[in-house]
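In: I need the structure of the sequence given here:
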Amino acid sequence: MQTTLMIYDGTAAPDSDVPRTGGVPLAPEGFTWPMCDDCCGGPLQFFAHLPVEYGVLSVFVCQNDPGACEMWDATSGANRVFVFPSEGLVPMAPPAEGMTLLPAVSGVTTRVVTPEPDDGDEGVPPDAYDLARSGWAREPGERFGKQREVLGSLGGSPSYLEDDRLPACPSCSGATEFAAHLEEGIDARSAMNLGGQLGYVFVCRPCSKGAFLTD
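Out: From the prediction side, this is the model:
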């Protein structure tokens, strides 16, 4: 039961084409900074730049008035996920107004973890992401705060998410595929505000769009 964890890897340049949270988004020429379609109408905050085998995932979430816009809801318009091509991306300048950038950038490295299933509750299958995240805290050795290094995972299946919460593509209304988990971050400056919850990223490859929600 292998899981590809995203692990904190120090700081990174804000416009680097590496896995990271924070910094500035890299997007195709002419791309317009996404705005909140819920209640505030302001610019979304850039959360994560995640290169994957089929392109780059770019995640934006509204932070202009936390709690007012339903940034946790995949259908609220208060978040956006884009699938950009791997080539030809340029740094985007953020709008002058609004909460657009995180205070700090976190570099991300990936580690494939194969944890041993624990006993768990009788009759309940173990959750792969939960096991891998817990396993990282123990291997290759105990140290205080090590589990906070886990910034999420790529691929696999959405941890403990009920089928009725799986989002449809915002463009074609078709099914989306699970792409990533996101954890808030290693410290206050680099943290993405997820309301203390786990973030889920889904994508529709044909539409180059995706969806985001929290549990």
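In: going forward, measure contacts and count neighbours with C-alpha atoms only.
Out: OK.
In: List the contacts of the residue nearest the centre of the chain.
Out: Closest to where the C-alpha atoms of the chain average out (CA atoms, centre = their mean) is residue 182, at 4.0 Å. Residue 182 makes contact with 151, 152, 153, 198, 199, 200, 201 under the criterion CA atoms under 8 Å, 6 or more residues apart in numbering.
In: where along the chain do the strands fall?
Out: Ranges of strands within the chain are 3-8, 20-21, 26-28, 45-52, 55-61, 79-84, 89-91, 106-113, 150-154, 177-182, 199-204, 209-214, based on DSSP state E.
In: Deepest-packed of those, please.
Out: For the strands of the chain, average neighbour numbers computed from mean count of other CA atoms under 10 Å are highest in strand 20-21, which has a mean of 30.
In: Just name the closest of the contacts of residue 182 to residue 171, please.
Out: residue 201 (15.5 Å; CA to CA).
In: chain center to stretch 31-39, what's the gap?
Out: Relative to its parent chain, stretch 31-39 has a centroid offset of 18 Å by CA atoms, centre = their mean, to the nearest Å.
In: before we move on, what about stretch 139-148?
Out: Worked out by CA atoms, centre = their mean, stretch 139-148 lies 22 Å from the chain centre.
In: What's the end-to-end length of it?
Out: With CA to CA, to the nearest Å as the measure, the ends of stretch 139-148 fall 13 Å from one another.
In: neighbours of residue 134, just the number please.
Out: 14 (other CA atoms under 10 Å).
In: Leaving out sequence neighbours, find the closest residue to it.
Out: Nearest residue to residue 134, sequence neighbours excluded (CA to CA, 6 or more residues apart in numbering): residue 147, at 7.1 Å.
In: before we move on, what about residue 214?
Out: residue 199 (4.4 Å).
In: And residue 77, by the same measure?
Out: Per CA to CA, 6+ apart, closest to residue 77 is residue 37, 4.4 Å.
In: how about the one you found, what does it touch?
Out: So residue 37 contacts 76, 77, 78 (CA under 8 Å, 6+ apart).
In: Need the residues you listed in CSV (columns: distance to residue 186).
Out: Formatted as CSV, the contacts of residue 37 follow (distance: CA to CA, whole Å):
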residue, distance to residue 186
76, 27
77, 27
78, 24
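In: quick one on the thing from earlier: so the residue nearest to residue 134 sits against residue 136, correct?
Out: Yes: using CA atoms under 8 Å, residue 147 is in contact with residue 136, at 6.5 Å.
In: this one as well, want them side by side:
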Amino acid sequence: MTTLLINHPETDETATDKSMFGGAPSAPAGHLDWPTCGQCGGNMQFQGQLQNALESSLLLVFMCQNDPGCCEEWDANDGGNKVLEVAAHDLQLVTPSEDGETVRSTRYGATLVSSAEANYDRARAQWSDAAGQSPRQVLGKIGGAPMWIQHDETPECDACGQPMQFFAQLEEGPDHRTAMNFASGCGYVFRCGCTQPASGKFLWQC
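Out: Purely as a prediction, here's the structure:
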């Protein structure tokens, strides 16, 4: 079985507790220490947030886009991206930093659709055919195992040293004009619950 993330275009711009891409992130009381790039030192760009219903939390994904391609933002350990986990209570939209490329203006949501097909690529194609929609309307998947474009790059947790748990695979988005920048590839989100809040890492392949 594969749990697909399907584009939901009628997004409530004020929603805070759901999986969303673009726009502003959500955090308790609207407070968040905006992450900065470990390479250039500038503020990162918010890519999206993923609901973790089991832990009642959100995973917020950031990536440096101040000078794309120069901050090794594809790597899980080089400081060009960041995953933050926040508790899913008292959520408010965070006011983005005005310094740097910090937000993508188009915001869209996602609904979860289950497919009996275990292979992500086939599940995505089957949904597209059945729905009569472009495969770009599939935003990725939650859980299961990653479908690597290249070799396995499962990162290790900085706290416990163990391989992190795969959480989500992300496509760039439904419209190339507002897409995340994975060089036409996929992003991969990982999480480890050995600390509170949990630690997360992100990488992309093309």
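In: Quick check: the residue nearest to residue 214 of structure 1 vs residue 89 of structure 1, distance?
Out: 25 Å.
In: now residue 161 of structure 1
Out: 33 Å.
In: can you check residue 3 of structure 1 too?
Out: 29 Å.
In: so what corresponds to the residue nearest to the centre of structure 1 in structure 2?
Out: Correspondence of residue 182 of structure 1 to structure 2, assessed by TM-score structural alignment: residue 170.
In: Excluding chain neighbours, what is closest to its match?
Out: residue 140 (4.2 Å).
In: Aligned counterpart of the one you found in structure 1, please.
Out: Match for residue 140 of structure 2 (TM-score structural alignment): residue 152.
In: next one: residue 200 of structure 2
Out: Checking TM-score structural alignment: residue 200 of structure 2 goes with residue 210.
In: Enumerate every residue touching that match.
Out: Contacts of residue 210 of structure 1 (CA under 8 Å, 6+ apart): 80, 81, 82, 83, 169, 170, 176, 201, 202, 203, 204.
In: switch the cut-off to 7 Å
Out: Contact analysis of residue 210 of structure 1 by CA atoms under 7 Å, 6 or more residues apart in numbering lists 80, 81, 82, 169, 202, 203, 204.
In: list the ones among those that structure 2 also has?
Out: Mapping these onto structure 2 (both residues aligned by TM-score structural alignment, their matches' CA atoms under 7 Å) leaves 81, 82, 202, 203, 204 still in contact.
In: From residue 192 of structure 2, how far out is the equivalent of the second one over in structure 2?
Out: For residue 82 of structure 1, the aligned residue in structure 2 is residue 84 (criterion: TM-score structural alignment). Here residue 84 of structure 2 is placed at a distance of 11 Å from residue 192 of structure 2 (CA to CA).
In: list residues touching both of those two?
Out: In contact with both residue 84 of structure 2 and residue 192: 199, 200, using CA under 7 Å, 6+ apart.
In: and the closest residue to residue 183 of structure 1 other than its chain neighbours, what does it touch?
Out: What sits nearest to residue 183 of structure 1 in space, not counting adjacent residues and going by CA to CA, 6+ apart, is residue 151, at 4.8 Å. Contacts for residue 151 of structure 1 (CA under 7 Å, 6+ apart) come out as 6, 7, 8, 182, 183, 184, 185.
In: From residue 89 of structure 1, how far out is the match of residue 200 of structure 2?
Out: Counting by CA to CA - residue 210 of structure 1 and residue 89 of structure 1 are separated by 18 Å.
In: same thing with residue 177 of structure 1?
Out: To residue 89 of structure 1, residue 177 of structure 1 is 24 Å away according to CA to CA.
In: circling back to that earlier point, how near is the match of residue 200 of structure 2 to residue 143 of structure 1?
Out: Taking CA to CA, one finds residue 210 of structure 1 at 36 Å from residue 143 of structure 1.
In: Might you report the residue contacts of residue 4 of structure 2?
Out: 112, 113, 114, 138, 140, 141, 142.
In: Can you tell me the closest non-neighbouring residue to it?
Out: Residue 4 of structure 2 sits nearest to residue 141 (CA to CA, 6+ apart), 4.3 Å away.
In: ditto for residue 112 of structure 2
Out: That would be residue 5: by CA to CA, 6+ apart, it lies 5.0 Å from residue 112 of structure 2.
In: my read: that neighbour touches residue 141, true?
Out: Yes: using CA atoms under 7 Å, residue 5 of structure 2 is in contact with residue 141, at 5.2 Å.
In: count of residues packed around residue 187 of structure 1?
Out: Around residue 187 of structure 1 there are 12 other residues, counting by other CA under 10 Å.
In: oh, I was asking about residue 130 of structure 1
Out: 13.
In: Identify the residue of structure 2 aligned to it.
Out: By TM-score structural alignment, residue 130 of structure 1 lines up with residue 121.
In: circling back to that earlier point, buried among the contacts of residue 37 of structure 1? Need that as a selection in PyMOL.
Out: With 16 or more other CA atoms under 10 Å as the criterion, this PyMOL line picks the buried residues out of the contacts of residue 37 of structure 1:
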select buried, resi 76+77+78
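In: from the contacts of residue 37 of structure 1, which is closest to residue 25 of structure 1?
Out: For these, the nearest to residue 25 of structure 1 is residue 78 (17.3 Å; CA to CA).
In: quick one, what contacts the closest one?
Out: 36, 37, 38, 61, 62, 69, 70, 71.
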